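Undergrad: could you look at this predicted model? Sequence included:
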Amino acid sequence: MTESYDALLLLSFGGPEGPDDVMPFLRNVVRGRGVPDERLATVAEHYHHFGGVSPINGQNRELLAAIRADFAANGLELPVYWGNRNWNPYLADTLRQMREDGIRRTLVFVTSAYCSYSSCQQYKEDLAKAHAEIGPGGPETVVLRRFFNHPGFIEPHVDAVRGAYASLLPARRAKARLVFTAHSIPSRMDAQAGPGGHLYSRQLREAARLVAEEAAPNAQWDLVWQSRSGPPHVPWLEPDVNDHLQAIVADGVTDVVISPIGFVSDHLEVLWDLDNEAKDTAYKLGLGFARAATPGVDRRFVEMVRELVLERTSGSEPRALGTFGAGPDACTESCTVALLGR
């Protein structure tokens, strides 16, 4: 299908850019959930560990510049805007600017590769809220498809895993365990996602399999979870990465390669939960530890954004690895059920 659009919107989560931003940002993230400031203060310390600055906004600025440069180099005359859900530049402000610039129809690239309520449907809800806030005349927004199995996402992860293995002592590489991590979500949310359920975890397991088969075909690998939040009585996907490291040491594993397959860039949850907490756990257990990079502004990842745009604007053939095929154009309420009463 060939369709006409006059812009691309880079839509991301957002993050604080100074100590005074941290608590207001966290209140934005949990707005409407009744989370007290006392609980947020614990998470706030993670940001203060890095001077109150989340790296995600800087990473999105780099991605924005890389996409614009790639579009220009390949003759794709499409302006690229950037908006966030939870911090400046706020999504509503970006849509308002697009309206003032005469943008009438825009594609939206969400910086999340997988289908779940929080990583997909919630972005659509935020788009609707932003439209309601700015009133009539805002640009029509069409979200690009999920890209968990696109070569432009998988191949950078493959090279990153290979690089992490290369950083281990040569005599210990062959027996190192490969551990993929992703953001945990409530178990009920995952169970109710998609036809047959568990769409989020199935997509992640497929992406992990694709990377493992190319990067370390003889390695044993696992998919585990990180960054759990929410009340303790609500079950979330397990095991946690730190618990898993303890379990594999008991099995005799001496080295581990951690690949944050659930993420597109090294934002705070990667730096804190893996480079700080998981690395510290590994050190205490005597595990050799290597953490693979995320795609960031890898050339192939940036080119993937252009390919996703051309699928909609010029009908180019979608590319996807493995057996899942090209992901849905956008998550729907039927495949991403929110957790009620959280």
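TA: Perfect, I can see it now. Numbering: from 1, shown residues only.
Undergrad: only C-alpha atoms from now on, for both contacts and neighbour counts.
TA: Noted.
Undergrad: those helices in the stretch 201-342 of the chain, which residues are they?
TA: 241-250, 268-272, 279-285, 299-313 (DSSP state H, counting those that start in this stretch).
Undergrad: which other residues reach the shortest one?
TA: Right, the one you point to is helix 268-272. For helix 268-272, contacts defined as C-alpha atoms under 8 Å, 6 or more residues apart in numbering pick out 46, 47, 54, 55, 56, 227, 260.
Undergrad: buried residues, that helix. List them.
TA: 268, 269, 270, 271, 272 (16 or more other C-alpha atoms under 10 Å).
Undergrad: put this beside the first:
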Amino acid sequence: MSAETSKSAVLLLAHGTPDMLGEMAEYLGKVTGGRAMPQEVVDELQHRYAQIGLKNTPGEEAPPLTKWTMIQGYLLEQALGTGKVYVGMRNWHPYIADVVAQMRADGVTHIKAVCLAPQNSRTSVGLYRKAVLEAATGIEVEFVAGWAESPLLADAFAEKLWPVWAEACAEAGQRVPVLFTAHSVPCRTIMTGEASVAGARPGTPVQDTPDPYPVEAKRTAQMVGERMAAVGFHEKDWYFAFQSQGISGGPWIGPTVEDTLKAIKAEGHIGVVMQPVGFLCDHVEILYDIDIAFRHTATELGLKLWRAESLNDSAVLVEALVDVITGEYKATVDEVMIPA
């Protein structure tokens, strides 16, 4: 396709979240690929979402994940200045398929798709890839599979971490450790073989290398810690854990936050700062899991818990996304594909 006839656009991809409590069962069905969740799981998730403000009726404002993702798309569009930036969700409105259909109607012939999950898991990120390719028949797709080592991403997290770490150390009267986190995934998804096929075309050979997700998540944390060295932060000042293990059964990767908080207490600390480096904005895994559940656990252990502010509308995050899209930062990118 010639440069004269092609029209490129950016598609940001996110998980999606329900708009009302009554949509929880339908939403969870999207997350699980149609597998019904036990009613107690639906009830528990409704409880958690209610704790962060979701109602049984449409609210005046979108849920945090939707709101902040749309804002990030708008800010990126302004920063690029080259046309519309589209936002598609895998598990709720606006669905990826519907957004790609709109892109086709708008004349887009080349999509650069970027997951707002910087660390690449062939299963979770692979599901985004699959959704895009299924919808984008006849459109060129350049899929960014991972950007965990973006220097500007690490800068954005460090910018949010420094003030709260300084505050925590001053208030505690001693050095306070930082606990970096990323979302846990089922153990089967990082094993060789099964984890390699999500989103692959029929006939694609199964890869025999481990899924990169755990390594990339810890690498992002390490890079944030390295940036904090300028203010006296040491390698021994941070820990890493995987949070928000599923409640529907099956083994998930760890260590868990709960076990890590116990270890931090056992080492004699009186407080901890948490920063989730696998999430780019506020949503239930931050506003409930950290701010409510983990804070309660910490209190029971005799620890005070502080949390770094989420990136949300961070200008440095937007710069990081610009670098990923323009190629200034060499992200992990699939070759350009034209789905049949």
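TA: Right, received. Where do you want to start? Fair warning: this is a prediction, and the values are worked out from it, not measured in the lab.
Undergrad: where does the TM-score land?
TA: Remark: TM-score between the superposed chains equals 0.83 [TM-score structural alignment, normalised by the length of structure 2]; 308 aligned residues with a C-alpha RMSD of 2.4 Å.
Undergrad: picking up where we left off before, export the buried residues of helix 268-272 of structure 1 to a markdown table and tack on distance to residue 311 of structure 1?
TA: Formatted as a markdown table, the buried residues of helix 268-272 of structure 1 follow (distance: C-alpha to C-alpha, whole Å):
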| residue | distance to residue 311 of structure 1 |
| --- | --- |
| 268 | 32 |
| 269 | 31 |
| 270 | 31 |
| 271 | 34 |
| 272 | 36 |
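Undergrad: thought residue 172 of structure 2 was touching residue 272?
TA: No - in this structure, residue 172 of structure 2 is not within contact of residue 272 by C-alpha atoms under 8 Å, at 9.8 Å.
Undergrad: so between the two, which is more surrounded?
TA: Between residue 172 of structure 2 and residue 272, residue 272 has the larger neighbour count (other C-alpha atoms under 10 Å), namely 26 against 15.
Undergrad: how much space separates the residue mapped onto that one from structure 1 from residue 11 of structure 1?
TA: In structure 1, residue 272 of structure 2 lines up with residue 256, judged by TM-score structural alignment. According to C-alpha to C-alpha, to the nearest Å, residue 256 of structure 1 and residue 11 of structure 1 sit 33 Å apart.
Undergrad: let's see which of the contacts of helix 268-272 of structure 1 end up in helices.
TA: Secondary structure assignment (DSSP state H) places 46, 47, 56 from the contacts of helix 268-272 of structure 1 within helices.
Undergrad: could you identify the residue of structure 2 that aligns with the first one?
TA: Okay, so that is residue 46 of structure 1. So, by TM-score structural alignment, residue 46 of structure 1 is matched to residue 48.
Undergrad: ok so, going back, dump the helices of the stretch 201-342 of structure 1 into TSV; add distance to residue 5 of structure 1 as well.
TA: As requested, the helices of the stretch 201-342 of structure 1 are exported to TSV (distance: least, C-alpha to C-alpha, whole Å):
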stretch	distance to residue 5 of structure 1
helix 241-250	42
helix 268-272	33
helix 279-285	45
helix 299-313	7
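Undergrad: out of these, which comes closest to residue 73 of structure 1?
TA: For the helices of the stretch 201-342 of structure 1, the distance to residue 73 of structure 1 is smallest for helix 299-313, at 10.9 Å, taking C-alpha to C-alpha.
Undergrad: quick one: contacts for the residue lying closest to residue 233 of structure 2 once chain neighbours are set aside?
TA: Of all residues not flanking residue 233 of structure 2 in the chain, residue 225 sits nearest, at 7.0 Å (C-alpha to C-alpha, 6 or more residues apart in numbering). By C-alpha under 8 Å, 6+ apart, the residues touching residue 225 of structure 2 are 158, 233, 234, 235, 238.
Undergrad: neighbours around whatever residue of structure 1 lines up with residue 291 of structure 2, how many?
TA: For residue 291 of structure 2, the aligned position in structure 1 is residue 275, judged by TM-score structural alignment. Applying other C-alpha under 10 Å, we find 17 residues neighbouring residue 275 of structure 1.
Undergrad: residue 275 of structure 1 contacts residue 292, correct?
TA: No - judged on C-alpha under 8 Å, residue 275 of structure 1 makes no contact with residue 292 at a distance of 10.3 Å.
Undergrad: now do the buried residues in stretch 107-114 of structure 1.
TA: The neighbour-count check on stretch 107-114 of structure 1 (16+ other C-alpha under 10 Å) flags 107, 108, 109, 110, 111, 112, 113, 114 as buried.
Undergrad: so which of these comes closest to residue 137 of structure 1?
TA: Set against residue 137 of structure 1, the nearest of these by C-alpha to C-alpha is residue 107 (16.1 Å).
Undergrad: the alignment partner in structure 2 of the closest one: helix or strand, and which one exactly?
TA: In structure 2, the residue paired with residue 107 of structure 1 is residue 112, using TM-score structural alignment. Per DSSP states H and E: residue 112 of structure 2 is located in strand 110-115.
Undergrad: now the helix or strand following that strand on structure 1. Mean distance?
TA: For strand 110-115 of structure 2, the following helix or strand on the C-terminal side (DSSP H and E) is helix 124-135. Superposing on structure 1 and averaging over aligned pairs (mean C-alpha distance after the TM-score superposition for structure 1), helix 124-135 of structure 2 comes out at 1.8 Å.
Undergrad: so helix 124-135 of structure 2 corresponds to what in structure 1?
TA: So helix 124-135 of structure 2 sits over residues 119-130 in structure 1, by TM-score structural alignment.
Undergrad: quick one: distance of the matching stretch to the chain centre.
TA: Distance, stretch centre to chain centre, for stretch 119-130 of structure 1: 15 Å (C-alpha atoms, centre = their mean, to the nearest Å).
Undergrad: what comes up buried for it?
TA: 119, 120, 121, 122, 123, 124, 126, 127, 130.
Undergrad: thank you kindly, that will do.
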